[in-house]
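Undergrad: I need the structure of the sequence given here:
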Amino acid sequence: MTDIAKAFTKIFWGFMLVFLNLNINQFDLFPDFIGYFIIVSGLSDLSTFSSYFKKANIYAILLGVASIPTYFIGEINILEGFIPSTSTILILASSSIMTLIHLVLIYYLLKGSIELANQHKQESLANTTKNNLKIYVIVVLSVAILTPFALNISEGAALTLITIGAIASFVVEIMILILIWQYRKIFNNIQA
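TA: This next block holds a predicted model:
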């Protein structure tokens, strides 16, 4: 496997750990901070190819450090009901901030990936990445903007809004994972 493919493999598995939320007795088997630090390792390997990877690395480090407390605090479980309270508002606020930082991380990762694809004459991959980036930004910003409104509507409507946002977020995160895996496959074949 080539160095670029190895770097994208690390990034893929790092995001997979962040994406997975497997709990046993309230114990998260895959803490987000471990995933973010694996992403940091992959981005460091790519930093010579684009300054965007260096910028993404800063946000991955920030998310890795910031997600350590959430490992101990926990997250909102929308299946248990949604009751606005001070702690709910604080958790939603910190979650929204983390989501926006994650958005910036993805933005710089994909901008660097576009540069890398163009450097290696992979125009189709670069165009796919540009389109996925637009979709990702639109969906994530829409969810981030609409989520606070859940505090001011009925519980049923709030659960519906949060569920739709969660599904949309799930779909675009899968889209990004698939794209990262495509980079891994293509760059393994290019430099093999």
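
Undergrad: Going by C-alpha atoms from here, please, whenever you check contacts or count neighbours.
TA: Noted.

Undergrad: What are the buried residues along stretch 117-129?
TA: When burial is assessed from 16 or more other CA atoms under 10 Å, stretch 117-129 yields the following buried residues: 117, 122, 125, 126, 129.

Undergrad: Proceed likewise with the subsequent sequence, for comparison:
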Amino acid sequence: MLDVRINHFDILPDIIGYILFFIGLGTLALSSEYFRRAKILTIPMIVLSIPAIYERKIAINSVNLGSILGFNLLIGIVSLVISIIIVYDIFQGIRELSLQRGAQEISFEAEDRWVQFIWLQVAVIGAFIVIFIPFINLIYVITIFVAAIILTINILKLIKKCGDFL
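TA: Take a look at the predicted model:
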């Protein structure tokens, strides 16, 4: 995610993206149950992203630091799980819609992108372990960053194909 902040305010908050997802999935919801489920799941993501619009830095010597970090960790895990389910539903919706319209190539590509997305998520979680290994941690994080860019470009190409052929 890209966070650009001025005076603790997020200039491009995640809530805008989730609202756009909600609107777009609302249009697609009639064509697949997967899109309808993904649309419904964007609602908790909209709510969960509201506090991220304004974030103050937490002092290290704060008395409640542990409870704040625990709460943020819980919100982060819940957000990650919901996001993965949303992405799964979107890719499955694309697969279903493309098979209905006879575009098997798009269906196969949607499945491939889903598998790549899930492996990238596993690799990102693995970074929390690898980060403690000197030198390898830098190579690992750079590799994940490059893989994320490549996957994002490939997903955008898939979405363009969907717009053109479906």
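
Undergrad: Same list, the buried residues of stretch 117-129 of the first structure, but as JSON lines with secondary structure and distance to residue 23 of the first structure please.
TA: Below are these laid out as JSON lines (DSSP: H, G, I helix; E, B strand; the rest coil; distance: CA to CA, whole Å):
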{"residue": "117", "secondary structure": "helix", "distance to residue 23 of the first structure": "37"}
{"residue": "122", "secondary structure": "coil", "distance to residue 23 of the first structure": "40"}
{"residue": "125", "secondary structure": "helix", "distance to residue 23 of the first structure": "36"}
{"residue": "126", "secondary structure": "helix", "distance to residue 23 of the first structure": "37"}
{"residue": "129", "secondary structure": "helix", "distance to residue 23 of the first structure": "32"}
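
Undergrad: Distance check, the equivalent of residue 33 of the first structure over in the second structure against residue 53 of the second structure.
TA: Residue 33 of the first structure maps onto residue 15 in the second structure, with residues paired by TM-score structural alignment. Distance of residue 15 of the second structure to residue 53 of the second structure, given as CA to CA, to the nearest Å: 8 Å.

Undergrad: the more surrounded of those two?
TA: Higher neighbour count among residue 15 of the second structure and residue 53: residue 15, with 20 against 16, using other CA atoms under 10 Å.

Undergrad: can I assume the more buried one sits in a strand?
TA: No: read with DSSP: H, G, I helix; E, B strand; the rest coil, residue 15 of the second structure is helix and lies in no strand.

Undergrad: Would you check that my belief about residue 14 of the first structure contacting residue 34 is correct?
TA: Yes: Residue 14 of the first structure lies in contact with residue 34 (CA atoms under 8 Å); the separation is 7.4 Å.

Undergrad: In terms of neighbours, single out the busier of the two.
TA: Applying other CA under 10 Å to residue 14 of the first structure and residue 34 shows that residue 14 carries more neighbours, namely 22 against 18.
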